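Enquirer: Any chance you can model this:
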Amino acid sequence: MDAKKRTNSRVVLVTGSSHGIGFEVCRQLAKAGMTVILTARDQEKATSAARQLIVEGLDVHAHALDVTQDESIHALATVLEQEFGGLDVLINNAAAYVDWSEKATTADLQAAHTILETNLFGAWRTTQILLPLLHQSQHARIVNVSSGAGSHGDQQFGLTTNRGSVASYGISKAALNALTSKFAAELEGTGILVNAVCPGLTATAPGMEAMGAGPVEKGASSVLWAATLPDNGPTGGFFRYGEPLSW
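Expert: Below you'll find the model as predicted:
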């Protein structure tokens, strides 16, 4: 990408974005005029998803990324610097899920470790490695896609609802909210805004509408809001649809 293109288009990376909310986030950000890096662990999945947006005339590029592997993130960092001139927005969307019946008392801790490796340490690792590129941006944003499951403020799916089910997922998202606070506090005054967002219960699978899930476009709008905040916008918060959510 030449320098002129680089200065006229913000570069945004969305982890775990070959489907679901991440995919719709890529679409909305590209429609907003950004250059979007769509990623998945498997290059073929990323390429297939990106093609769907490219045919819409959107500036979307596919790259493989495994947020649990330092080498994978470093490789993409090199691509971002050499081919795109840097990075302006990092959206930590990649996530692993568990069975809804999982409880803390009986959880398979090896499986829980895997959840935390992606949902917490994946975002932590990716942010650390890509932070030098974000420091070079004049309007950098970090958005951690969290969940009301990691909150005391969500009355339907929060930490103490449903008799503590979905334990490791909720714990991982509460930890991601805490990580957001730590990064925001450390980076205060640098111009890098760091926030966590909950997209709300979103219809990313068949039948979820019956549970009250909203359209994926609405869920993605929470992420878009945080990714496009003005320089005087909030940092260190947890939001849903642009409104603060306690956690």
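
Enquirer: Please make it C-alpha for all contacts and neighbour counts, starting now.
Expert: Fine.

Enquirer: now the helices for the chain?
Expert: For the chain, the helices defined by DSSP state H cover 3-8, 20-31, 43-54, 70-84, 109-119, 121-135, 167-187, 216-227.

Enquirer: now the ones you listed in TSV, with mean neighbour count and distance to Ala196?
Expert: As requested, the helices of the chain are exported to TSV (neighbours: other Cα atoms under 10 Å; distance: least, Cα to Cα, whole Å):
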stretch	mean neighbour count	distance to Ala196
helix 3-8	11	27
helix 20-31	23	15
helix 43-54	18	24
helix 70-84	16	21
helix 109-119	18	12
helix 121-135	19	11
helix 167-187	21	6
helix 216-227	23	8
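
Enquirer: can you tell which of these is closest to Val14?
Expert: Closest approach to Val14 among the helices of the chain is made by helix 20-31 (6.8 Å; Cα to Cα).

Enquirer: Show me what that closest one is packed against.
Expert: strand 11-14, strand 35-40, helix 216-227 (3 or more Cα pairs under 8 Å, 6 or more residues apart in numbering; DSSP states H and E).

Enquirer: Could you say which one of these comes nearest to Gln28?
Expert: Among the helices and strands packed on helix 20-31, helix 216-227 sits nearest to Gln28 (Cα to Cα), with 7.2 Å.

Enquirer: Does the closest one pack against any helices or strands, and if so which?
Expert: The contact analysis (3+ Cα pairs under 8 Å, 6+ apart) places helix 216-227 against helix 20-31, strand 141-145, strand 193-197.

Enquirer: One more, so I can put them side by side:
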Amino acid sequence: MTEEVKAMEPHRINAAALLLARGLPGRTALAHGTHTLSYAQLRLAVAQAAGAWLDCGVHRGEVVMLRGTHGIERTVAFLGAIWAGAVPVPLARTRTGTVGHAWDTQAPSRFILDDSRAGYANAWRDSVVTIAEWRWYLQDAEAAEPVALRETSPACWTEPRTSAGGGARLLPHGFALLHAGETALDGPARGTRVSTVSGVLRVLRRGGSCVLSPPGMVTRLEAPAVELAFS
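Expert: Next comes the predicted model:
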């Protein structure tokens, strides 16, 4: 367990810090193509991403949107938002309305990570942090301490399961805790292919290794397994 996790107040946790303390430091945490990050490297990257979010001005409990394919860069940004105490939402690149969800009350949201501002209405354009701008923030960011929150505090949303935005789940920080009888992986970990942030969280929760794949290239067992892990 890392010093950041030990230093948190009793009964207050940070889901990202817990997830990234669970895997062996030298074990591969994320792999995408030829790019890999060990758990030790991912912890450092996520802490720096949290610093970048804080430099942007994100507030504790604030909903932030991340659009586009969830490669390593966006996965680090997603976990960094949780580390910083924000509540990230992973959304597809399409901007189909998601009426009825919590992030609609943020319209226009203060922070949207996307490739560019192209296609956004004027009310949203100033909220967009482009990938190029995000990389600039990262260069100057210092690693941040994880923000400790109550187990019931919102940690993140999972992906919507319909084109209209339905089926997303709000996960509390407590989802990262292991239940009675559960244990983290001990020994070599076989890479698990995942195509969603939900899948990444499920694998990291057990200290496993994620192989990021395009949507539609994982088995049908992934979604039910996520439900069981977070129930």
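
Enquirer: And the TM-score between these chains?
Expert: Here the TM-score for the pair of chains, by TM-score structural alignment, normalised by the length of the second structure, is 0.32; 135 aligned residues with a Cα RMSD of 6.2 Å.

Enquirer: that older thread, now the helices and strands packed on helix 20-31 of the first structure in TSV, please, with extra columns for distance to Gly20 of the first structure.
Expert: Converted to TSV, those look like this (distance: least, Cα to Cα, whole Å):
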stretch	distance to Gly20 of the first structure
strand 11-14	12
strand 35-40	12
helix 216-227	7
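
Enquirer: hang on, the earlier thing: any chance of the helices of the first structure in TSV with distance to Phe239 of the first structure as columns?
Expert: Compiled in TSV, those are given as follows (distance: least, Cα to Cα, whole Å):
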stretch	distance to Phe239 of the first structure
helix 3-8	28
helix 20-31	16
helix 43-54	27
helix 70-84	27
helix 109-119	18
helix 121-135	17
helix 167-187	10
helix 216-227	8
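
Enquirer: Ok, which of these comes nearest Arg141 of the first structure?
Expert: Nearest of the helices of the first structure (Cα to Cα): helix 216-227, 6.0 Å.

Enquirer: Where is the longest helix in the second structure?
Expert: Per DSSP H, the second structure has its longest helix at helix 39-56.

Enquirer: Helix or strand next in line after it, which one?
Expert: Remark: after helix 39-56 of the second structure, the chain's next helix or strand is strand 63-67, criterion DSSP states H and E.

Enquirer: Can you name the next helix or strand after that following strand?
Expert: Next element after strand 63-67 of the second structure (DSSP H and E): helix 72-83.

Enquirer: by how many degrees do the helix or strand just after that next one and helix 72-83 diverge?
Expert: For helix 72-83 of the second structure, the following helix or strand on the C-terminal side (DSSP H and E) is strand 87-91. Per axes from the mean of the first three to the mean of the last three Cα atoms, to 10 degrees, the angle that strand 87-91 of the second structure makes with helix 72-83 is 150 degrees.

Enquirer: tell me what strand 87-91 of the second structure is packed against?
Expert: Of the remaining helices and strands, those touching strand 87-91 of the second structure by 3+ Cα pairs under 8 Å, 6+ apart are strand 63-67, helix 72-83, strand 154-157.

Enquirer: can we see that at 6 Å?
Expert: Packing contacts for strand 87-91 of the second structure, counted by 3 or more Cα pairs under 6 Å, 6 or more residues apart in numbering; DSSP states H and E, involve strand 63-67, strand 154-157.

Enquirer: Please work out which of those is packed deepest.
Expert: strand 154-157 (a mean of 25; mean count of other Cα atoms under 10 Å).

Enquirer: before we move on, the earlier item: so which of the helices of the first structure comes closest to Ile91 of the first structure?
Expert: That would be helix 216-227 among the helices of the first structure, by Cα to Cα, at 7.7 Å.

Enquirer: Give the closest residue to Arg27 of the first structure in space, chain neighbours not counted.
Expert: Excluding the flanking residues, the one nearest Arg27 of the first structure by Cα to Cα, 6 or more residues apart in numbering is Leu53, at 6.6 Å.

Enquirer: Then Leu138 of the second structure would be within a helix, right?
Expert: Yes. Read with DSSP: H, G, I helix; E, B strand; the rest coil, Leu138 of the second structure is one of the residues of a helix.

Enquirer: Relative to Val211 of the second structure, how far out is it?
Expert: From Leu138 of the second structure across to Val211 of the second structure, the span is 24 Å (Cα to Cα, to the nearest Å).
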